[in-house]
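**Q** fold the stuff below for me.
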Amino acid sequence: MHIAEGFLPPVQAACWAAVAAPFVVHGAVAVVREVREHPESRLLLGAAGAFTFVLSAIKLPSVTGSSSHPTGTGLGAVLFRPPVMAFLGTVVLLFQALLLAHGGITTLGANAFSMAIVGPWAGYVVWQLSRKTKAPFSVGIFFAMAIANLSTYCVTSVQLGIAFPDATGGVIGSVVKFLGVFAVTQIPLAVIEGLVGVLIFNVLRKVARPELLRLGVLTDRTAQDSAAPAKETIHVA
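**A** Okay, here's the model as predicted:
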């Protein structure tokens, strides 16, 4: 997903940066508000950012001039909503470009739009749909994480298709080719990321239940269901 430095035409790179900027600014405001109103959330915010940094730094180079890897943005989107991840994800991408040469500065806007904006929103929508349909908690988390990953690569394919249209099929033909190349590695990576997300949230349900209740990730019903096995029955003779 990390489009390399200088890989996009300058005009397109500037356009993607302009499109992403309002979301990132809005996200920065959301993060400041969250920290001001709930200082105790700093640890969980940091954990969400670190999770995204670590997972998205595990890259598999592809022939597209980009790379395939988990994204980790679904976790933060479920916890704090997508605007927060627009900011955190962009900060992650900036540090990766500067410290790891993973992605680039000129392509930061395009990478932020796909991974920090579209990915979290797609995962969050799936998460909300799972709650409305009363799907099991773990099922909702799995699909939220997996879809956040896959949607990121769909957008990246569109970005690359626009930048490098196919000689015969044009932009659409190019997008289809890029999607085909990414699908080989990205579908299994999305499945793995979904499973990792389930494991992470199962731990959080035990160690950070009050915070998850405050954030609305857990409801009273899901909290009671998860606590039920721990209850002991006392028989009185």
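
**Q** use CA for all of it now, contacts and neighbours both
**A** OK.

**Q** give me the most central residue, the chain.
**A** Closest residue to the average C-alpha location of the chain: Thr73 at 1.9 Å, with C-alpha atoms, centre = their mean.

**Q** list the buried residues in stretch 44-56.
**A** 44-45, 48-53, 56 (16 or more other C-alpha atoms under 10 Å).

**Q** what does stretch 102-113 give?
**A** Buried, per 16+ other C-alpha under 10 Å, within stretch 102-113: 102-113.

**Q** among these, name the ones in helices.
**A** Judged by DSSP state H, helices contain the following of the buried residues of stretch 102-113: 108-111.

**Q** ok so, going back, out of the buried residues of stretch 102-113, the closest to Gly161 would be?
**A** Distance to Gly161 across the buried residues of stretch 102-113 (C-alpha to C-alpha) is lowest for Ala110, with 12.8 Å.

**Q** what's the closest non-adjacent residue to the closest one?
**A** Distance criterion C-alpha to C-alpha, 6 or more residues apart in numbering; nearest residue to Ala110, sequence neighbours excluded, is Trp16 at 4.9 Å.

**Q** quick one: that neighbour is in a helix?
**A** Yes: under DSSP: H, G, I helix; E, B strand; the rest coil, Trp16 sits within a helix.

**Q** what's near enough to touch His102?
**A** 2, 4, 57, 93, 96 (C-alpha atoms under 8 Å, 6 or more residues apart in numbering).

**Q** check which helix or strand the last one maps to.
**A** Right, Gln96. Taking DSSP states H and E as the criterion, Gln96 maps to helix 82-99.

**Q** now that helix: buried residues?
**A** Those would be 82-97, for helix 82-99 by 16+ other C-alpha under 10 Å.

**Q** to compare with the earlier structure, here is another sequence to fold:
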Amino acid sequence: MKRCTTKTALTWGIPWAIALAILPAPAMAMHIMEGFLPPYWALSWWVVFIPFLIIGARQLGEIVREDSNQKVLLALCAAFIFVLSALKMPSVTGSCSHPTGVGLAIILFGFRIVSVLGGIALLFQALLLAHGGLTTLGANGMSMAVLGPLVGYLVWVVANRLNLRRDVAVFLCAFAADLFTYAVTSFQLGLAFPDPQSGIMGASAKFLGIFCLTQVPIAIAEGFLTVLIYDQLTKRHIIPAQGH
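**A** Now for the predicted structure:
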């Protein structure tokens, strides 16, 4: 199997990134929007998110030190997360439905690295596109860049141990990471805005029920797209066929 080279990855990856970037993306929606969470919860999620950023940054440094050629793949994964998660559909008030794009990074580098790549994508979207926000970046980071990827990684590991077809394993990883991101978001909103009768879990279930109307088909589409991208990367020997 040939090793990834900067020239090969750039030649193939940049056209994909440009093609995705020019797709129309509605700007009327966001992750959990700026100022939507009460200050206590916004700060709490930031405190929880920061240790994962530190862990991810350390792993990022280790990957780059071991093989500098991985910088291009890391950049490609970050761009994939940024572009896909910027394609949004209105959903629950104060939030939205969107792909997450984290499946490819999970498969290539593991789930810990996604805390940094996803955090960077969320930061740029908050600053440049008014998607999400700085106060809610901790909450959005925990759902899209930590817990969603963690579940996607566990699904990837189990799928491989069961010797499922590679395309099926890739699909399940991306699908699970996407969908669980919104299970976490629903719980975050339920914590901040509990239902007067059914409490936190009742509110979370209601939020998740609304999200699922748009998020399930989005997660399916993201799963298939990730399979296509992964397949093209392996066919061009940019990544090993076995993945992470």
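
**Q** residue range for the helix holding Gln96 of structure 1 in structure 2?
**A** Under TM-score structural alignment, the alignment places helix 82-99 of structure 1 onto residues 111-128 of structure 2.

**Q** cool, and stretch 35-44 of structure 1?
**A** Taking TM-score structural alignment, stretch 35-44 of structure 1 hits residues 64-73 over in structure 2.

**Q** can you check stretch 153-165 of structure 1 too?
**A** Under the alignment (TM-score structural alignment), stretch 153-165 of structure 1 falls on residues 182-194 in structure 2.

**Q** list the buried residues for that stretch?
**A** 182-192, 194.

**Q** is the residue sitting furthest away from the middle of structure 2 in a helix, a strand, or coil?
**A** Farthest-out residue of structure 2 from its mean C-alpha position, per C-alpha atoms, centre = their mean: Gln197, at 32.9 Å. Per three-state DSSP, the secondary structure class of Gln197 of structure 2 is coil.

**Q** burial of Gln242 of structure 2, as a residue count?
**A** 10 (other C-alpha atoms under 10 Å).

**Q** and it, which of the three is it?
**A** The three-state assignment at Gln242 of structure 2 reads coil, by three-state DSSP.

**Q** got a list of what it touches?
**A** With C-alpha under 8 Å, 6+ apart, Gln242 of structure 2 has no contacts at all.

**Q** measure it to Lys235 of structure 2 for me?
**A** Distance, Gln242 of structure 2 to Lys235 of structure 2, using C-alpha to C-alpha, to the nearest Å: 12 Å.

**Q** counterpart of Ala221 of structure 2 over in structure 1?
**A** Matched across to structure 1, Ala221 of structure 2 falls on Ile192, judged by TM-score structural alignment.

**Q** residue boundaries of the strands in structure 1?
**A** Taking DSSP state E to define them, one finds strands in structure 1 at 60-61, 67-68.

**Q** most packed of those strands?
**A** Most buried of the strands of structure 1, by mean neighbour count (mean count of other C-alpha atoms under 10 Å): strand 67-68, with a mean of 23.

**Q** which secondary structure elements does that one contact?
**A** With contacts taken as 3 or more C-alpha pairs under 8 Å, 6 or more residues apart in numbering; DSSP states H and E, strand 67-68 of structure 1 sits against strand 60-61, helix 170-207.

**Q** pick the most buried one from those.
**A** helix 170-207 (a mean of 18).

**Q** starting at the chain centroid, how far to it?
**A** 10 Å (C-alpha atoms, centre = their mean, to the nearest Å).

**Q** mean offset of that helix relative to structure 2 (after superposition)
**A** Once fitted to structure 2, helix 170-207 of structure 1 is off its aligned match by 0.5 Å on average (mean C-alpha distance after the TM-score superposition for structure 1).

**Q** so what secondary structure elements neighbour that helix?
**A** Packing contacts for helix 170-207 of structure 1, counted by 3+ C-alpha pairs under 8 Å, 6+ apart, involve strand 67-68, helix 137-163.

**Q** how about those in JSON lines, adding distance to Gly119 of structure 1?
**A** Conversion of these to JSON lines gives the following (distance: least, C-alpha to C-alpha, whole Å):
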{"stretch": "strand 67-68", "distance to Gly119 of structure 1": "14"}
{"stretch": "helix 137-163", "distance to Gly119 of structure 1": "4"}
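
**Q** and of the ones you listed, who's closest to Val31 of structure 1?
**A** Val31 of structure 1 lies closest, by C-alpha to C-alpha, to one member of these: helix 137-163, at 20.1 Å.
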